[in-house]
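*Asks:* Need coordinates for the following:
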Amino acid sequence: MGDYRTTKPEEIWKKIRDGEITEPTAGMCGGYAQANLVILPKKYAEDFKKFAERNPKPCPILEIMDGSPLVHDMGEGANIVTDIPRYFIYKNGVKVDEVTDASEYWQDDFVGFLIGCSFSFEEALLQAGIDVRHISMGRNVPMYKTNIECEKAGVFEGPLVCSMRPMTPENAKKAAEITEKFPNVHGGPVHMGDPEKIGIKDIDHPDYGDPVEIREGEIPVFWACGVTPQAAIERAKPPIVITHAPGHMFITNVKNAELNDYLEKKKQGTKSL
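*Replies:* Below you'll find the predicted structure:
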């Protein structure tokens, strides 16, 4: 993986568009928030919006793009079907393709959702001296389907998906205090310790992403994850959906430090689709 920690988002969008970057985005563009993606037909958009609003921990909405792939609030000049390193294409709930440019699948009646991502709070963990294992190992973050069910909305229901970062109990406590301050990018952990308590049978075989080393004296710490909509899509089976490939995010040009205040102000003028 290249070192893009100090690269600006606009430069990353261009490198992705040009095919220079196809890898996971963890650690890229230090200071800038990252986002998950869901694109689906307008017929399903209101149900999905309600699903996200009823499950704000895994699905905090950052921006909705109705009828156009162009980003505005989270990155003027960016395009959600060309500026993410890798996409999954689902048809009737089944992943049928994996592409680095989703332009050919875009339809005029599509609605896109950018959803907060835990990569956004990792910078704060690193600054506190907490090792973020998938970054230090150069891997994608491990993600798991759990036995925690999300609240249903219309056709959308499914298990909460969690991302996992191993750390000492002391650092886990510190990480919880840090991430609670990031409610629009999943907030604090949903579980610490025994994975089986949330339905994870084998911590070394994540459902998405890569396994990481858990060292002696460390515990797994789980955060709600923006891959949760993909599990709901598998159950709802819309005719077509475009998502980011897990770990391959849209990098916004909004700073992590400013994201929460920005979104709180934006909520004052929220409109329905």
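*Asks:* all contacts plus neighbour counts: C-alpha atoms, from now on.
*Replies:* Will do.
*Asks:* can you give me the strands in the stretch 1-150 of the chain?
*Replies:* 32-41, 61-66, 87-91, 94-99, 110-116, 143-149 (DSSP state E, counting those that start in this stretch).
*Asks:* need those in CSV with distance to A236 and mean neighbour count, can you?
*Replies:* Below are those laid out as CSV (distance: least, C-alpha to C-alpha, whole Å; neighbours: other C-alpha atoms under 10 Å):
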stretch, distance to A236, mean neighbour count
strand 32-41, 12, 26
strand 61-66, 20, 20
strand 87-91, 11, 20
strand 94-99, 10, 15
strand 110-116, 17, 26
strand 143-149, 14, 20
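*Asks:* compare with the first, here's sequence two:
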Amino acid sequence: MSLSSQLTAEQLANISPAELRQAIREGRHKANTSGLCTGFVQCNVAILPADWANEFLQFCQLNPKPCPVVAMSSQPGQIDMPEIAEGFDIRSDVPSYRIFKDGQFTEEVHDIKEYWRDDLVTFLLGCSFSFEEALLADGLEVRNISEAKNVPMYRTNIACKPAGRFSGDMVVSMRPFKAADAIRAIQICSRFPSVHGAPVHFGDPSLIGIKDINTPDYGDAVTIAEDEVPVFWACGVTPQVALEQAKPPFCITHSPGCMVVSDLPNSRLAIL
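*Replies:* Predicted coordinates for the structure are as follows:
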């Protein structure tokens, strides 16, 4: 199957991870990956110099809900990660990357080969897109998918545990549900701790420092009906906030919503 703008939502959902990565590598898909490759683990990305890697790993270990490590480079400069996908190349297989210098976001690119260095270490972190499949399978509507939008994400006042030079507040993603469905979503996602697990908050967004639910810091606003409550999950954009504050001289992340799509089945991450 070739990926093009003419493909239906169903075709996009059923395209294989290898086919999607090839299309990304060829520049034929540069958008978010929510709802794509049903059944397979998606990952957030953080790439930084080796002399910052141990502290970042400690930060992830201390904050497993927003930063659950799925895989990391076995050595600096490694571009493949065979444990998550055969033929994977971190330099070209993400739809969109963000470049940071001294903690400042400088540009967004679709390929990082010209930025690659032999001292870079890659971290792949669990992503909420992986548990969306379980919500859909239970008959729950996932609004960002039904409205074909990037999931809304917000900076909060929930402090992460610091590690060395890394600290910062949690970023969350939001999906609205009716109260009974929100309870069911909590039950379902509790089975997936490797991809953020149960929500961290639901209801009044101001209690976690969100001033305007209709103006996300990342992603797109979605419809919230009068009989629905916003439900918030820890989000893998959190490391970007920590990187901004730690100010490493150079680092790379995924653009919010634009994930690594692996060959790992979501079922492998579930706790039965």
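*Asks:* With respect to P229 of structure 1, which of the strands of the stretch 1-150 of structure 1 lies nearest?
*Replies:* Closest approach to P229 of structure 1 among the strands of the stretch 1-150 of structure 1 (C-alpha to C-alpha): strand 32-41, 7.5 Å.
*Asks:* That closest one vs structure 2, average distance?
*Replies:* Relative to the matching residues in structure 2, strand 32-41 of structure 1 has an average distance of 0.2 Å after the fit, by mean C-alpha distance after the TM-score superposition for structure 1.
*Asks:* Give me the aligned partner of A50 of structure 2 over in structure 1.
*Replies:* When structure 1 is aligned by TM-score structural alignment, the residue opposite A50 of structure 2 is K42.
*Asks:* coming back round to it: how about the strands of the stretch 1-150 of structure 1 in a markdown table, adding distance to D207 of structure 1?
*Replies:* Shown next, in a markdown table, are the strands of the stretch 1-150 of structure 1 (distance: least, C-alpha to C-alpha, whole Å):
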| stretch | distance to D207 of structure 1 |
| --- | --- |
| strand 32-41 | 17 |
| strand 61-66 | 23 |
| strand 87-91 | 15 |
| strand 94-99 | 14 |
| strand 110-116 | 20 |
| strand 143-149 | 5 |
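*Asks:* Any idea which of these gets closest to V185 of structure 1?
*Replies:* strand 110-116 (4.4 Å).
*Asks:* A224 of structure 1: how many residues sit nearby?
*Replies:* Neighbourhood size, A224 of structure 1 [other C-alpha atoms under 10 Å]: 27.
*Asks:* How about the one 10 residues further on?
*Replies:* Counted with other C-alpha under 10 Å, the neighbours of E234 of structure 1 add up to 19.
*Asks:* what do we get in structure 2 for it?
*Replies:* Correspondence of E234 of structure 1 to structure 2, assessed by TM-score structural alignment: E244.
*Asks:* what sits against its match?
*Replies:* Applying C-alpha atoms under 8 Å, 6 or more residues apart in numbering, we find E244 of structure 2 in contact with F100, D102, G103, Q104, F105.
*Asks:* Distance-wise, check the third one relative to D93 of structure 2.
*Replies:* Taken as C-alpha to C-alpha, to the nearest Å, the spacing of G103 of structure 2 relative to D93 of structure 2 amounts to 24 Å.
*Asks:* same deal with the second one?
*Replies:* For D102 of structure 2, the distance to D93 of structure 2 (C-alpha to C-alpha) stands at 25 Å.
*Asks:* out of those two, which sits in the more crowded spot?
*Replies:* In this view D102 of structure 2 and D93 are compared by other C-alpha under 10 Å, and D93 has more residues nearby, 25 against 15.
*Asks:* when you align them, which residue in structure 1 goes with the more buried one?
*Replies:* Superposed on structure 1 with TM-score structural alignment, D93 of structure 2 falls opposite D83.
*Asks:* That's all I had, so thanks and see you.
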